[in-house]
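Novice: Task: produce atomic coordinates for the following.
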Amino acid sequence: MSDLDALMKEQQAPVTAPLDIVPAVPAKDRAPAPRLPKLVTGSRRALFAALLAVAVGCAGLGLLVALQVGRLVNGAAVLPAAVGIAALVLLLGYGRYQERVLAEKLGQHYVAQLRVGLISHSMLASKVPSLGITVARASNDLSSVRNWVAQGIAPMLAGIPLVAISMAGLWMLHPVLALALGLPVLALAGALLLLAGPAFERARTLRRHRGNLAARIADTVAASSAVVAAGGVARELARVKASGQKVMDAAVHRARLAAVLRALSLGMPLLATALVVLLARHAQLDAGQIATALTLLGLCAAPVGEWGRIVEYRQNHRAAARIIAPLLEEEGELSAGPPLREDARHAAAQIQAERVSGVWLRGITLEGRPVPELLAEPGARIRMTGGDARVRAQLFGVLATARTPDGPVLGNLGSDASNRAAGYVVAGAIPAAVEEKKRRRLIGAAFGSMLPERGTVLRALRYRRPEASPAKALALAARLGLDTARLEHGENTQLRRGGMPLDAAQRAGLMVARAVLGSPALLLLNDIDSHLDAAARRELEAMLQGYRGVVVVGSDADWCSGYREWNLDGPQAPAEGAEGLSAAAR
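Specialist: Below you'll find the predicted structure:
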């Protein structure tokens, strides 16, 4: 048995061990929980370094301002001291401005990376979440991440150096004054640490209710026509209102704890100020030293007062990361694909060298049932029958994407039956082993469940083949029921919300024209003909009669009744004629 055969069997082998005999994995041996991608990496390193430098610089400027105030109170020349203080304050204000801008750049750059990963996961994953949950993750959850980076990390970087430098300045004035600031800061840090856990749990609860509300709204709007027809508007609005009430209650519950966090943070500077005044009087400090100490405390008040908000942002970020991180980790595996062994790469290259132009699929299992083998030479027209609509839709998805719910479909076409592995080969290539550009040239698909993406009509028509002639694409679409000359903005009409303003027949014509454009080696049409008008169906039937590649249709209409049947309920037939498939293309 070849290494490729062993690899395929390993990938497809079912897990038969019952759950009750699986040994528990010790905590120390468990795989670490998924984590979000690194924040400080690539071009973000420079942003983070600049942010840290600005924070330290602002802390130093604050100390200089406090010293200048002390000199002024002790009788220094008024004009030079006032000019110096004004200049330092302007520099400090500019530093705070730069700090805010750099923090926003850092947060937006990071969130942009996560957003792309989430959308990629929604398109590639076998189990796609509802539209509402996807939107909630790409908005609310990513907002939590952005708030932590831009409004959590940045104030923390600003506050810690400022407190440390202020304590050093107070120590120079009198060691006991440093304790007046240090002890309240330590007490605040301890209180915030104790409240961080409950804040995290309340953030998770609110996030869960928000996701449920978003999913309910999306599903209700999508089913609006059926709801109105069944007289259920009031009933569905009541359910939306109930879900919204849960969000409101969870938000208020979280706000109570957030208010405690912020009250503690704002109260700490007041406590430190009172202690400094009492200790300064006890230590008999002069007016200039007291003015310097109070100025330092005033500078610390703003960033330390944000620590409660920082804890809140951090827990919201953790709650969002708990959901987002596993999805992004899975997306990385899906987009990269499985690591192909060298013999698999060689097999794919060898198949391509044989210039096989047909389609061969064997050994695939869906929902625990084997799929009958498909062997088709160029020009074959096949109608998929048997099974239920859901299973047929899944199999069409496998053919279109070369991916099953368990992962990509690899294949190996050899003349020796003992070397044949379960997999999928079309036009001499393994679709799972080739890049997207090549796969879209090999395969064209139009399903009744498909909707065009946002953009112009012409872009949607040439989505598979961007290099195709616009005139050819538009003429093909016109034959199939989409005459762009009748649209208000012609080929530049913007498509939104799943293909609006096109009607169902025009959208179907667009998707079929896109699939046929360029005559791919494998053309897949599932439940799309019923959406075409009568004239477009006749045109499609005529096109397919002389089609050079393999056509697989999922339809019960009479126009394809003469096609060769691929019965999903039939027996698993042997792969007879595989050698003939290779010879036919030579």
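
Novice: can we go C-alpha only for contacts and neighbour counts from here?
Specialist: Fine.

Novice: Now the helix or strand hosting residue 551: buried residues?
Specialist: Using DSSP states H and E, residue 551 sits in strand 550-554. For strand 550-554, burial by neighbour count (16 or more other Cα atoms under 10 Å) applies to 550, 551, 552, 553, 554.

Novice: give me every residue that touches the second one.
Specialist: This points to residue 551. 379, 380, 381, 382, 522, 523, 524, 525, 544 (Cα atoms under 8 Å, 6 or more residues apart in numbering).

Novice: Please identify which of the buried residues of strand 550-554 is nearest to residue 430.
Specialist: Checking the buried residues of strand 550-554 against residue 430 by Cα to Cα gives residue 550 as the nearest, at 15.6 Å.

Novice: just checking, the closest one touches residue 522?
Specialist: Yes. Taking Cα atoms under 8 Å as the definition, residue 550 is a contact partner of residue 522 at 4.9 Å.

Novice: Let's compare: structure for the following, please.
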Amino acid sequence: MTPSLPSSPEATAFTGVPASPEASASTGAPAPEESPPSIPRAIGPGRRLRFGQLIGIGVGQALAAVGVAMLTQRGFDTLLGTTGDAGGSGGPSAPDAMSLTVLVVGLLLCVLVSAWMRGAERTESEKLGQHYVTEVRATLFRHLTAVPARELGRRGRGDMLMKFVGDLSALRLWVSRGLARLSVAGVAITLAVSALAWMNLVLGLTVGVVLVLGAGLTLAITPWMMRTAKVSRRRRSRLTGEVTERLTQVAVLQAAGQERRESKRVGRHSEKVAAAMVDQARASGAARAIAEGTAVAASAAALVVGGLEVTAGRASPGTIVAGVSLAGMLAGYLRDLGRVAEYASRASVAQDAVRRFLDIPPLPVAPDAPDIEVEHGLVEVDDVSLVGALRNVTVRAEPGTRVAVVGPNGAGKSTLTSVVARLVDPDSGTVRIDGQDVRAHSLRSVRRSIGISSPSMPLLSGSVRRNVTYRLPKVDDEELARVTRLCGLDELVGSLPDGWDTNVGPGGGQLSAGQQARISIARAVLGRPALLVLDEAEAHLDPENSRIVDRVLADHRGTALVVTHRHELMASSDVVWCLEDGRLVRVASPRELMTSDGGTALLDEVVPA
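Specialist: Alright, predicted model coming up:
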């Protein structure tokens, strides 16, 4: 009664057959190429036993239904005084009390077993679905944390949210209510029809033909259900993205006085979503109608053909009652299976979306990559290029130096520091710290060696303490006290209602921009990282608090890369890297730049006094 998921490399991983490996795009790193992660198998490790239990439940339900049918047949024939498959002769005789008692008790037991197994099926199938979707969610999140933020930024926020909400819900429903129901109902229907054929071959074959016709009709409308599911998901994704962006940037539309315009825009998207959902409901309704029609047709066929068989003397009246009883049981399963096709189509669309996300290449790292050992802080950038951002950049920062990275907007300053910190890999070229290629070492060790503060790295929802200690959750009190004094957090924390336990809100929205900047800087310098990257860290600080950056740099014992537009900060640096249009155009000391005509002109352009 329900279609299987489409045959494709993506579907094979979903249904249990391993997908063919695909090599991830090479980035020139020494780490070996790895296949992209695959969607966990629905009937994979940890779920096979539970799936077997569902099959057992299906067998139990079928046996209970067959038991009801056979007891009904026996009781009906006994009451009518007939026996065997053919109509008997003679008038009805009163059955003894013991026979009736046995029949009634047997029927009651079969009904109770069937009811208990239906409840157990629902519980076990939900456990199966939840176990599966938990594994898928973990796979998605692990991949999310391995993909460069630059790459994720190119994806729509609504589409990303759909993967962790709508798509996972569709996959869970398919496993818990689709695949589980298909397995249980498939076993139960097969055994029930077999039992019906054993009672009367013509009756069993007739009901079987009706079921096959119903399944064929369901398969015929599967492409329609797939199309409506895809359109519905795409439009819901767009609406989710629109609403999410407006929620996070509501101050912009309010300041611009565009409330009515944006309301109309969201309204148009809502209308498109509504239309798509109605189309999807229409397709799903057709599948349910086919299931309902098949169920009615099966019962009617059992009644009509059974009557003909009784007339022909090939079946007893009790057989007809038993056949109608089994057909009624099949009707319940068929109605359930009417939704399986709907679950399958939605899950297939969700699976395709998840597969596309998992195909985004992560930063490649060898499983056995050694930790990087940073002692001096020598940074070497060798012929690094990144499409649309950097072009053949070669530069060197000596250990312990303070480097000011300057240039006009869009020059590639932040991208260069991201490449050094291995937040993104270049298309070509190499970055070495203390002579060690950062791509040949574990990401965790590289990230722990580098502290970064940037407006593009907002605070996380949670307490002030959680945000400050995020890089080093188990930092000792002495180090935390040092950073607190250095970044002037005493006054900040003292002004908050719950002190260190104050929740900063999503993105730090409960704090001012300046307060967020101070916590971000504290987070970066905690633990004295060997390399400190401050990417316009002082952008939201007032003149008084901007001195925090000066204190942090003065206290820092390692190498520092400082992206800045502040003239005083540049002048206090040891060396200046000047970038323009993705190219490194000048490397000099602040004194050289300020005393040469070309350097002065360049500084006037990118670092206003």
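
Novice: on that earlier part again, any idea which of the contacts of residue 551 of the first structure is closest to residue 390 of the first structure?
Specialist: Taking Cα to Cα as the measure, residue 390 of the first structure lies nearest residue 525 of the contacts of residue 551 of the first structure, at 14.8 Å.

Novice: Run through who's touching stretch 261-280 of the first structure.
Specialist: For stretch 261-280 of the first structure, contacts defined as Cα under 8 Å, 6+ apart pick out 176-177, 180-181, 184-185, 188, 192, 195, 290, 293-294, 297-298, 300-301, 304-309, 311-312.

Novice: Now do the same for residue 456 of the first structure: its match in the second structure.
Specialist: Under the alignment (TM-score structural alignment), residue 456 of the first structure pairs with residue 463 in the second structure.

Novice: same thing with residue 300 of the first structure?
Specialist: Matched to the second structure by TM-score structural alignment, residue 300 of the first structure sits across from residue 330.

Novice: mind checking which helix or strand the residue lying closest to that match once chain neighbours are set aside is in?
Specialist: Take residue 330 of the second structure and drop its neighbours on the chain: the residue closest to it by Cα to Cα, 6 or more residues apart in numbering is residue 189, 6.4 Å away. Per DSSP H and E: residue 189 of the second structure is located in helix 180-199.

Novice: mean deviation of that helix from the first structure?
Specialist: Mean deviation of helix 180-199 of the second structure relative to the first structure after superposition (mean Cα distance after the TM-score superposition for the first structure): 1.2 Å.

Novice: who are the neighbours of that helix, in terms of helices and strands?
Specialist: Secondary-structure packing of helix 180-199 of the second structure (3 or more Cα pairs under 8 Å, 6 or more residues apart in numbering; DSSP states H and E): helix 48-80, helix 201-220, helix 317-358.

Novice: what helices or strands is the last one leaning on?
Specialist: Read that as helix 317-358 of the second structure. Counting by 3+ Cα pairs under 8 Å, 6+ apart, helix 317-358 of the second structure packs on helix 9-15, helix 48-80, helix 97-146, helix 168-173, helix 180-199, helix 201-220, helix 222-248, helix 259-311.

Novice: mean shift of it relative to the first structure?
Specialist: Using mean Cα distance after the TM-score superposition for the first structure, the mean distance for helix 317-358 of the second structure is 1.3 Å.

Novice: Map residue 185 of the second structure onto the first structure.
Specialist: Applying TM-score structural alignment, one finds that residue 185 of the second structure aligns to residue 159 in the first structure.

Novice: The match of residue 300 of the first structure: what's it in contact with?
Specialist: 189, 192, 295.

Novice: Over to residue 136 of the second structure?
Specialist: Going by Cα under 8 Å, 6+ apart, residue 136 of the second structure touches 39, 40, 168.

Novice: Highest neighbour count among these?
Specialist: Highest neighbour count within the contacts of residue 136 of the second structure: residue 39, with 24 neighbours (other Cα atoms under 10 Å).

Novice: Give me the aligned partner of that residue over in the first structure.
Specialist: Under the alignment (TM-score structural alignment), residue 39 of the second structure pairs with residue 36 in the first structure.

Novice: so which helix or strand takes in that match?
Specialist: Counting by DSSP H and E, no helix or strand carries residue 36 of the first structure.

Novice: Quickly note the distance from the nearest residue to it once chain neighbours are set aside to residue 331 of the first structure.
Specialist: Spatial nearest neighbour of residue 36 of the first structure, chain neighbours left out: residue 325 (4.8 Å); criterion: Cα to Cα, 6+ apart. Distance, residue 325 of the first structure to residue 331 of the first structure, using Cα to Cα, to the nearest Å: 10 Å.

Novice: what's stretch 564-576 of the second structure in contact with?
Specialist: The contact list for stretch 564-576 of the second structure, computed with Cα under 8 Å, 6+ apart, reads 401-407, 535-537, 550, 586-591, 606-609.

Novice: Tell me which of those residues fall in strands.
Specialist: Residues from the contacts of stretch 564-576 of the second structure lying in strands, with DSSP state E as the criterion: 402, 403, 404, 405, 406, 535, 586, 587, 588.
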